[in-house]
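Undergrad: Below: sequence and its predicted model.
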Amino acid sequence: MSVSVVGKTAGPIGFGLMGLSRPPQLPYDEASKVMKAALDRGANFWNGAQFYGPPTANSLHLLNHYFTAYPEDSKRVILSVKGAFSIAGPDNSPAGIRKSVDSCLEVLDGKVFLDIFLPARIDPQVPIEETVRALAEYVKAGKIGGYGLSECSAESIQRAHAVHPVSAVEIELSLFSTHTLSNGVAQACSELKIPMIAYSPLSRGFLTGQINKLDDIPETDSRRRFPRFQPDVFDLNIKLVKKVEQVAKRTGHTMPQVAIAWIIAQTKKTNNPVIPIPGCTTVARVDENLTQVSLDEHDVNELSQLVENMTVYGDRYPEPFKKYMNL
């Protein structure tokens, strides 16, 4: 199964660069081995961001390094990058968009084409139409292949698409975060034939099988600040993990494989491409995450029913970020 994104063919599973880009960072040559393994396994939709990593060593610098080493791979990858966002929040003004896109292009240095640029969040201070018109200038000039939206509402998708076609919508989607399937976003994407890119498909590590107790997450890990990882709800959410794990064991697959397969199955249910973008830092995890497993209809329905009947405790983001969700 493959899908078309900005005129290129993407595999059913993509690859997220966040884990390779944020501290503690792997040496670039080691990170490149993981990226090469992902691409060779068919994960040719790559997702990065200006804010994945420090200003002088973020995912764009890693991409520059990779495509300097493997220039022949530049035509194989569909590259999606988020920007126009900082600790102060989004800046989706035309000036903010131009500054961010120009910075991305400067760091990439022509080593690889920027297929999709996405403002990381909708800016409540700027009409979406103004943002899209600025992005459309770059598309029409051939500097980027298209633009996308991230963490947005159905209304924003529709308004943006009316100005210039949206290439992709990046949303959080996992067994622990299914809001997109019921809040109108999936429906809007289906109606407009916009592929959905599912970030955090393994629920920020809950569904990797590597987290069983809070101490498994380092004190310095940013997830310690997220509501679902707080001590008062962590064990309740782990109980839900164990239920998913039981289904995985019955199918004979690992929990990450089953969680990713369930997301891919939403392609059929929504009648629209859904591409999960798991990230990892080892070749072994690449092999596990990108091993496609086939869930029959009974398995998919069992997982969907489990999701429908369970309560995930805690919001998806800490309080300061909630004002930029689903805008």
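TA: Yes, it's here.

Undergrad: Please count neighbours and contacts with C-alpha atoms only from this point.
TA: Fine.

Undergrad: Look up the closest residue to the residue nearest the centre of the chain, ignoring the ones flanking it.
TA: When CA atoms, centre = their mean is applied to the chain, the residue found nearest the centroid is Tyr199 (2.7 Å). In this structure, Tyr199 finds its nearest non-sequential neighbour in Glu172, 4.8 Å apart by CA to CA, 6 or more residues apart in numbering.

Undergrad: Next up, a structure to set beside the first:
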Amino acid sequence: MAFRTIKLGGTASDVTVAPVAHGLMMMTWTPNPISDEQAFEAIKAGVDALPPGTKAFLNSGEFYAMDWGTANLKLLSRFFAKYPDYADKTFLSVKGGVRNGGPDGSMECLRASVDNIQNALGPNKKLDLFEPARIDRKTPLETIMNNLVTLVKEGKFSHIGLSECNAVTLRKANEIYPITAAEIEVSPWSYDDNQKAVIDTARELNITVVAYSPLGRGYLTGQIKSTNDLPENDIRRNLTRFKEDNFKANWAIVEGLNAIAEKKGVTTAQLSLAWVASLGQHMLPLPGSSKSSRTLENLKAGNIQLTPEESKAIHEVITANPTVGDRYFGSDEGAHLWG
């Protein structure tokens, strides 16, 4: 099957990637991490399905583990040690720059973070794109950007991304140095004024929007019927929208999407991914996957074209069923959103 491809933005505008990225977080940030064999198969499946010259966009984090350690990066290190020829077939984005539980844009923290990431990755894969996981509001944006540019010029990584930034911040940062990607949450239950502003600004400035949690952390797939379906220590149990009353109140969104998906002959997950992708040529949905079959299912969603009628129907589902509960823990402040 020939997959549609997209070009990344900013300084990576010569890089062609698959239309759906691969989030690796839940391979390790879970009470029961999967085996290397299963993880490697999930990653390889997405790479092997692509035509020559097209890279798989992989997304990791310096702290993607239950103990906030580098387990995710060490998993990747083992993968690239076993399959060194896959290094050139993948584009790796990693979030970092967190200290003492919050974002830190100082040179000291950013340099230590980037070095820690590369040390954990090992010698077989170079960090392609680095993102401060959140915007440090205590440090001037110009200082943060100049620190990142210095690290790029030192060859620590090749491209700069921002995560959980607002549209004004994105524009100001891009004036200092071309931003390749803005990672924000976008899905049928997370599509408000902030998302729309970042998407519009990124389109104007040729910046890729890496849309994380496009399936509502699994909720929008319809496979999780209640909070009780989540493992006991699953981090989603702490999120506002997964509290039982909110969980039930938002179910109408799933039912509405499911009806459209059934009519089109695709899964509800694929419909959600296709809708995120339909918001612009610069949109890159970032679902997580720990199984090869799911990786391929997600990838196929990048080829699904929505008709104007289907897009209108999805819009009607979203507007008729405003999401109950915020995106994280009851207060955006603690999650450092829209910096």
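TA: Thanks, I have it. The shown structure was predicted, so the numbers you read here are calculated from the model rather than taken from an experiment.

Undergrad: Could you find the counterpart of the residue nearest to the centre of structure 1 in structure 2?
TA: Mapped onto structure 2 by TM-score structural alignment, Tyr199 of structure 1 lines up with Tyr212.

Undergrad: give me every residue that touches that match.
TA: Contact partners of Tyr212 of structure 2, counting by CA atoms under 8 Å, 6 or more residues apart in numbering, are Glu183, Ile184, Glu185, Val186, Pro285, Leu286, Pro287.

Undergrad: residue in structure 1 matching the fifth one?
TA: Taking TM-score structural alignment, the alignment pairs Pro285 of structure 2 with Pro276 from structure 1.

Undergrad: Quick check: that match touching Ile263?
TA: Yes: here Pro276 of structure 1 reaches Ile263: they are 6.7 Å apart, a contact under CA atoms under 8 Å.

Undergrad: overlap in contacts of those two?
TA: Shared between the contact lists of Pro276 of structure 1 and Ile263 (criterion: CA under 8 Å, 6+ apart) are residues Ala198, Pro201.

Undergrad: Just want to know which of those two has more residues nearby.
TA: Set side by side, Pro276 of structure 1 and Ile263 show more neighbours around Pro276, with 31 against 22, by other CA atoms under 10 Å.

Undergrad: ok, back up a step: identify the residue spatially nearest to the match of Pro285 of structure 2, adjacent ones excluded.
TA: Using CA to CA, 6+ apart, the closest residue to Pro276 of structure 1 is Ala198 (4.4 Å).

Undergrad: burial count for the one you found?
TA: Number of residues near Ala198 of structure 1 (other CA under 10 Å) recorded here: 24.

Undergrad: Tell me the secondary structure at it.
TA: Following DSSP: H, G, I helix; E, B strand; the rest coil, the label given to Ala198 of structure 1 is strand.

Undergrad: Touching, it and Thr267? I think so.
TA: No: with contact defined as CA under 8 Å, Ala198 of structure 1 does not count as touching Thr267 (11.2 Å).

Undergrad: Which of the contacts of Tyr212 of structure 2 are conserved in structure 1?
TA: For those, the aligned pairs still in contact in structure 1 (both residues aligned by TM-score structural alignment, their matches' CA atoms under 8 Å) are Glu183, Ile184, Glu185, Val186, Pro285, Leu286, Pro287.

Undergrad: now, which of those residues lie within strands?
TA: Glu183, Ile184, Glu185, Pro285, Leu286 (DSSP state E).

Undergrad: Format these as JSON lines; extra columns: distance to Phe79 of structure 2.
TA: Converted to JSON lines, these look like this (distance: CA to CA, whole Å):
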{"residue": "Glu183", "distance to Phe79 of structure 2": "24"}
{"residue": "Ile184", "distance to Phe79 of structure 2": "27"}
{"residue": "Glu185", "distance to Phe79 of structure 2": "27"}
{"residue": "Pro285", "distance to Phe79 of structure 2": "23"}
{"residue": "Leu286", "distance to Phe79 of structure 2": "20"}
